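A.B. asks: Build the 3D model from these lines:
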Amino acid sequence: MWLLTSIFDQRLTEISVIVGILGAISALPIFKSIGNWSQRRRKHKADRLTEAIAKATRPLIESYHREHQEIMDKLADQDETSISLLHDRVYIDGQKMLDKGETSIDEIDNFIHLYQRYRKLGGNGTGEAMNRRVMDLPLKHETNTLVQEADRIHKEREEK
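C.D. replies: Sure thing, here's the model as predicted:
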């Protein structure tokens, strides 16, 4: 009898294991469905949150874009104004030097500063033509120019 009970218990254990394995295998699709449902739910929540944030911040972003465009327009206007003023100065200063038929180192130094800014901002060919004419002028001899004095000042600062 003991042998019969032992075999019966062994068979019962094997059947329990088989039933457990079959149960687990048959439950996999159910767990997979639950997992998919949970993922879709999280994604839906995340999408709703993203949409709510976008809706809440849209007026702020639109306001920023408007203000940014206004600033960019003002900067473009300031550039155009600077080009116009520099063009006038390049033309007037250059014409004065051309009328004299010669120029000084100080005048050239000042003219170069004006012309470089004018060109960097996108000045047209008139300024370039004036620059070429001015650079072809003969230099008058000077002994104590501002450029020379500025060089001395820079050297003194470097020595300190």
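A.B. asks: hey, let's count contacts and neighbours off CA atoms from now on
C.D. replies: Noted.
A.B. asks: From the contact counts, what lies against whatever helix or strand Ser6 lives in?
C.D. replies: Per DSSP states H and E: Ser6 is located in helix 2-100. In terms of contacts (3 or more CA pairs under 8 Å, 6 or more residues apart in numbering; DSSP states H and E), helix 2-100 is packed against helix 105-120, helix 125-135.
A.B. asks: next up, for comparison:
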Amino acid sequence: MIYGSIITAIVTGGFFSFLQFLIKRHDDEKNHVDERESLLEEALLAILHDKIYTAGQKFIKRGKISAEDLSNLDHLYEPYKALGGNSTCEKIMERVNELPIG
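C.D. replies: As a prediction, this is how the structure comes out:
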């Protein structure tokens, strides 16, 4: 009877240790995925910022913008803003929206 209790305790302890190991491994993988997702979001935000900034400056220097180019910039700016982009591109978009279309 005592041996049975000892064996049960060892098996149960081993089982819970293994279960704890699996949970920790899953949490570590999830943290790695979350970190990677955050870095990808930052990279996407940087690319959108660069595209909006570069194109916006070009149109501001030109002094006008076509309807197609304005639509394209709007398609870039909407996700940029939704991802938490800064006010630099917001100011550029305000200036671009004031340009005559032509």
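A.B. asks: Give me the TM-score for this pair.
C.D. replies: Once superposed, chain against chain, the TM-score is 0.83 (TM-score structural alignment, normalised by the length of structure 2); 92 aligned residues with a CA RMSD of 1.7 Å.
A.B. asks: still on that earlier bit, can you lay out the helices and strands packed on helix 2-100 of structure 1 as TSV showing mean neighbour count and distance to Ile18 of structure 1?
C.D. replies: Output for the helices and strands packed on helix 2-100 of structure 1, formatted as TSV (neighbours: other CA atoms under 10 Å; distance: least, CA to CA, whole Å):
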stretch	mean neighbour count	distance to Ile18 of structure 1
helix 105-120	16	85
helix 125-135	15	93
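A.B. asks: among those, which is nearest Ser84 of structure 1?
C.D. replies: Judged by CA to CA, the one of those that comes nearest to Ser84 of structure 1 is helix 105-120, at 8.7 Å.
A.B. asks: Superpose on structure 2 and give me the mean offset of the closest one.
C.D. replies: Compared with structure 2 after fitting, helix 105-120 of structure 1 deviates on average by 0.6 Å (mean CA distance after the TM-score superposition for structure 1).
A.B. asks: Ok, stretch 82-94 of structure 1 next?
C.D. replies: In this overlay with structure 2, the average offset of stretch 82-94 of structure 1 from its partner residues is 0.5 Å by mean CA distance after the TM-score superposition for structure 1.
A.B. asks: Show me what counts as buried in that stretch.
C.D. replies: Residues of stretch 82-94 of structure 1 classed as buried: 82-83, 86-87, 89-91, 93-94 (neighbour count, 16 or more other CA atoms under 10 Å).
A.B. asks: so how far is Gly123 of structure 1 from the equivalent of Lys91 of structure 2 over in structure 1?
C.D. replies: With TM-score structural alignment as the criterion, Lys91 of structure 2 lines up with Ala129 in structure 1. For Ala129 of structure 1, the distance to Gly123 of structure 1 equals 11 Å [CA to CA, to the nearest Å].
A.B. asks: Repeat that for Ile34 of structure 1.
C.D. replies: Taking CA to CA, one finds Ile34 of structure 1 at 69 Å from Gly123 of structure 1.
A.B. asks: The two: which is more packed in?
C.D. replies: Taking other CA atoms under 10 Å, Ile34 of structure 1 and Gly123 do not tie; Gly123 has more neighbours (19 against 12).
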